[in-house]
Each structure stands twice: as C-alpha cells, then as structure tokens.
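1. Structure for this input, please:
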Amino acid sequence: MKWAKRVAISASLLTIGWLGGPIVAALALAAKADHQFEDFPLDAHRLVESYRETIDDHKLFLTIAMPEGGSECGYEAEDLFPSYFGKQGTPQQKALLEGYETMEFRRRDYVDEGYFWAVAENLSEDFSPYELRFLRRCIEDTILTNVCAAKVEPYGQTVDRYEHPLAQEIRADEEAILCTYVDGAAARLGFELADTEKRNVF
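-> The predicted structure follows:
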C-alpha cells in the first residue's frame, strides 16, 4: 500500500510540475510523504520546541541554506529557472520557479523537523520525563530561562543533521517529491528529463 501511495503521489506531482505555478504547488502539501514521528518522545520534543521559541535566534537548531534552483535534481539550474539567478526568464519559468520554491522550503521544514525529533530522542535518553517537563516549564515561565536553556543547547551538536537514521528516510522521500515536481516543470518547458543518478538532494 505504501508503494502504491508513493506512485500516486509521484504521478500527481509530475502533473503539478507540468501545470506549474505556486497555487498548484501548494496543493502538493496535501500529498506530502508520511513521516511518522509518533514513536518519538513527546515530552522531549516539547522541550526542544520551547527552547527554539524562547532563546536567541543564533542558538536555534536550524540550518540556513538556499535552494539550488533544480541543480540538485540533475538539471542546469540557470537554464531551467534563469530568473532565480537574476536573469531574464519567461513568465512560465517564473511561475514554475515559485512552485519549486514552495516545494523546496516545505522539504527543508521536514528535514529540520526530523532533526528536532532526533535531538529530542537524545534528550529523552539523558533526562527523565519529569526532568524534561521541568526544563520546559523553566524555559517558558521562569527567570531562569537562560540557565535551563543551557542544559538543552549542547544537544544540538549530538545529532548529525543529514545522517541520523530518520534523516535518511526523510531525504529519500523528499528527494522523490521535489525532483518529481522539477521533472514535471522541465517537461513543461521542453527540457530533456535528467538522469536520476545525478540527483543530490540534502
């Protein structure tokens, strides 16, 4: 069933890429891959969320990386989406680029979310449920926010953002989703489909 669902999602995304535009790309959010986090520690994840919402921006567990414009899916990005690089593109290319950016930022949200859950899992191994709840409330509601946040901060370095087990699953699913959209956009623009071996999505 999961295989059949992925085939259906891929077919719909290929069509979305063919049609193009940010609105139809946004519809793809309803067909996103199912990343299951139910088995992960909820108290620890709530602590991570509280930490991220409370502390200074420079301490956030977050990767800032710009989209690659389709090159991560094996295309010459400047040919596919020239306006992304400040060059003149057709209205159709610009509309397809907006759809690509919608899908790309969505993908990065999932990568980050998987990373947060992996950090939460490590926290749950070192702190009891009571300690996790105490730290969360301390960060949210007391004058000792910075003291309690300091207990959480080092855990951002305990997980390799792109290599922990959950990241591998997310990367595979999200690569398929993003690149299927880009394939549809490329077909719409008259480009030859790229070799899947050239994909390099992170």
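2. CA atoms for contacts and neighbours, from now on please.
-> Noted.
3. what comes up buried for the lengthiest helix in the chain?
-> Looking across the chain with DSSP state H, the single longest helix is helix 91-126. In terms of neighbour count (16 or more other C-alpha atoms under 10 Å), helix 91-126 has its buried residues at 93-104, 106-108, 110-124.
4. likewise stretch 141-152?
-> Buried, per 16+ other C-alpha under 10 Å, within stretch 141-152: 145-146, 148-149, 152.
5. Sort out for me which of these are in helices.
-> Using DSSP H, the subset of the buried residues of stretch 141-152 located in helices is 145-146, 148-149, 152.
6. and which of those is nearest to residue 17?
-> Within these, the smallest distance to residue 17 is 41.0 Å, found for residue 152 (C-alpha to C-alpha).
7. contacting residues for the closest one?
-> Residues counted as contacts of residue 152 (C-alpha atoms under 8 Å, 6 or more residues apart in numbering) are 48, 51, 123.
8. Repeat the analysis, applying 6 Å as the threshold.
-> Going by C-alpha atoms under 6 Å, 6 or more residues apart in numbering, residue 152 touches no other residue.
9. what's the next secondary structure element after the helix or strand containing residue 12?
-> Per DSSP states H and E: residue 12 is located in helix 2-19. Beyond helix 2-19 in the direction of the C-terminus, DSSP H and E gives the next helix or strand as helix 22-27.
10. Show me what secondary structure element comes after that following helix.
-> Next helix or strand after helix 22-27 toward the C-terminus (DSSP H and E): helix 42-54.
11. Next, the second sequence, to be compared with the first:
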Amino acid sequence: MSDGDEEARVRGVGVTYEERRGELIEAALRTVEQGGVDALTFRRVATEAGVSLGRVQHYFTNRTDLLRATYAHVQRLTRQRIEADLAKAGVEPSSLLVVRIILRSLVPTTPSRLAHRRVAQMFDTAALEDAAMVKELRTGHTELVDFLALQLGKAREEGDVADGVDPARAATVLLALASGLGDLVLIGHTAAPYAQDLLDEQLDRIVRGGS
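-> Down below sits the predicted model:
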C-alpha cells in the first residue's frame, strides 16, 4: 500500500486531516474530564475515540504533542464561550458592558461551564511544567488583559469610567478578581449568583474611581 493510500485509509473518505485530528482532540478532552491530565495517554484516547492506537500515533508525535493540542483546544473553547456571551448582549453593547460580560463569563454558572472550568484548571496546572504551554497561558492572559484595558479606555472616553482610572491596572485587578471568584465557585465555596454580584459590585466601585 502506498503512502497516499494509507493516508486516505486513515483519514476516511470525505474527512479532512484537521477534522480527524479534531475528533481525536475531542476524545482527549473527554479523557481528561473523566480521569484528569494524568489519564491522557494514546491508548486511553484511542479507546475513547473508538479507533486504533496507531490512528492516534499517526496524528500526534508524542504525548506532549497531544497534551499541547488539547490545551490549545480548551483555550479556544474558553474564547468561544466569551464570544457567545457577548453575542447575547446585542449588536453594539457599550464598552463597559463588554467588560462586565467578559468578567461574568469567567464565573461558571451552569454544570457544563463548571465542567469546562474544572478541566481548564487541570490544564493550567499541567502547563506550569511545559514551557510551550506556559507561554500560551501567559499570552492568553495578556491578550485578555489588553482587551479589557482597551474597552475600559473606551468606556472612560464614553463617560462610563472615571477619568482617574488607569485602564491597564483596573483590567488586571478585575481579571484576577473574576478568576478568583470563579475558583471559589468551582470548589463549592461560593454560589455563582453571589460571586457575580460581588464581581458587579467591585467593577462598579473600580470604574467610579473607588479603592
């Protein structure tokens, strides 16, 4: 069998390389949801996906490659959830409302979002042991802080944020607060509605220039 024939057999008729790889990443994500990051092995992913071990090995060089790809997918899902929340707000929400929606989206309020937050936390912890994943984690946070700061700057121009507020400092504090409240909800310490009320309260205080 030629290399081309083998590739066609592995991919399947009508299924692109990226689609097949994406299916394996989804199986890897389910594997982590069920058993944690330590459970992420080629064999377990193959079982979860219902394919041969060789199929997984064909699409991923090693476990690190699979881990990084799955982590990148988790990051994409987080962005998609934020984008979905923004879409619900209407065509052109105010800059301050954009900030509020993004921050509130970091506090999980449904079982599916709690599950996603739990898996994201697992990967964030695992990322500390991998330079490439740490870089992606840092980049993601930097982009989010920068975007929040941009929106706060616009909100200041629109008169919704006090003149003395530093958008970059406020964005960093607010992101840390939202992330921390999300963690408290995740471990069952704080109810999601109460956490979001606290977040709204602190956001309103900060944008008014309060401490």
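12. After superposition, what's the TM-score here?
-> Overlay of the two chains. TM-score (TM-score structural alignment, normalised by the length of the first structure): 0.28; 86 aligned residues with a C-alpha RMSD of 4.9 Å.
13. Flag every buried residue along the host helix or strand of residue 139 of the second structure.
-> Using DSSP H and E, residue 139 of the second structure sits in helix 131-157. By neighbour count on 16+ other C-alpha under 10 Å, the buried set for helix 131-157 of the second structure is 133-134, 136-137, 144-146, 148-156.
14. Kindly report the same for stretch 19-35 of the second structure.
-> 20-22, 24-33.
15. Out of those, name the ones that lie in helices.
-> Counting by DSSP H, the buried residues of stretch 19-35 of the second structure place 20-22, 24-33 in helices.
16. Now do residue 149 of the second structure against residue 75 of the second structure, distance only.
-> Distance of residue 149 of the second structure to residue 75 of the second structure, given as C-alpha to C-alpha, to the nearest Å: 20 Å.
17. sorry, that was for residue 168 of the second structure
-> Distance from residue 168 of the second structure to residue 75 of the second structure, by C-alpha to C-alpha: 22 Å.
18. Can you spell out which helices and strands pack onto the helix holding residue 139 of the second structure?
-> If contacts are counted by 3 or more C-alpha pairs under 6 Å, 6 or more residues apart in numbering; DSSP states H and E, helix 131-157 of the second structure sits against helix 95-105, helix 167-186.
19. Mind checking what helix or strand follows the first one in sequence?
-> Looking back up the chat, that one is helix 95-105 of the second structure. Sequence order places helix 111-127 as the next helix or strand after helix 95-105 of the second structure, per DSSP H and E.
20. any idea how far that following helix is from the chain center?
-> Distance of helix 111-127 of the second structure from the chain centroid (C-alpha atoms, centre = their mean, to the nearest Å) equals 8 Å.
21. which of the residues in it are buried?
-> Residues 113-114, 116-120, 122-124, 126-127 are the ones in helix 111-127 of the second structure that count as buried (16+ other C-alpha under 10 Å).
22. so the residue nearest to the spatial centre of the second structure is in which element?
-> In the second structure, the C-alpha nearest the mean C-alpha coordinate belongs to residue 78, at 2.8 Å (C-alpha atoms, centre = their mean). Secondary structure from DSSP H and E places residue 78 of the second structure in helix 63-87.
23. That helix versus helix 111-127: what angle between them?
-> Per axes from the mean of the first three to the mean of the last three C-alpha atoms, to 10 degrees, the angle that helix 63-87 of the second structure makes with helix 111-127 is 140 degrees.
24. Counting by contacts, list what helix 63-87 of the second structure packs against.
-> With contacts taken as 3+ C-alpha pairs under 6 Å, 6+ apart, helix 63-87 of the second structure sits against no other helix or strand.
25. which parts of that helix are buried?
-> 66-75, 78, 82, 85-86.
26. now that helix against helix 131-157, angle please.
-> Interaxial angle of helix 63-87 of the second structure relative to helix 131-157 (the same axes, to 10 degrees): 20 degrees.
27. relative orientation of helix 63-87 of the second structure and helix 95-105 in degrees?
-> With the same axes, to 10 degrees applied, the angle from helix 63-87 of the second structure to helix 95-105 works out at 130 degrees.
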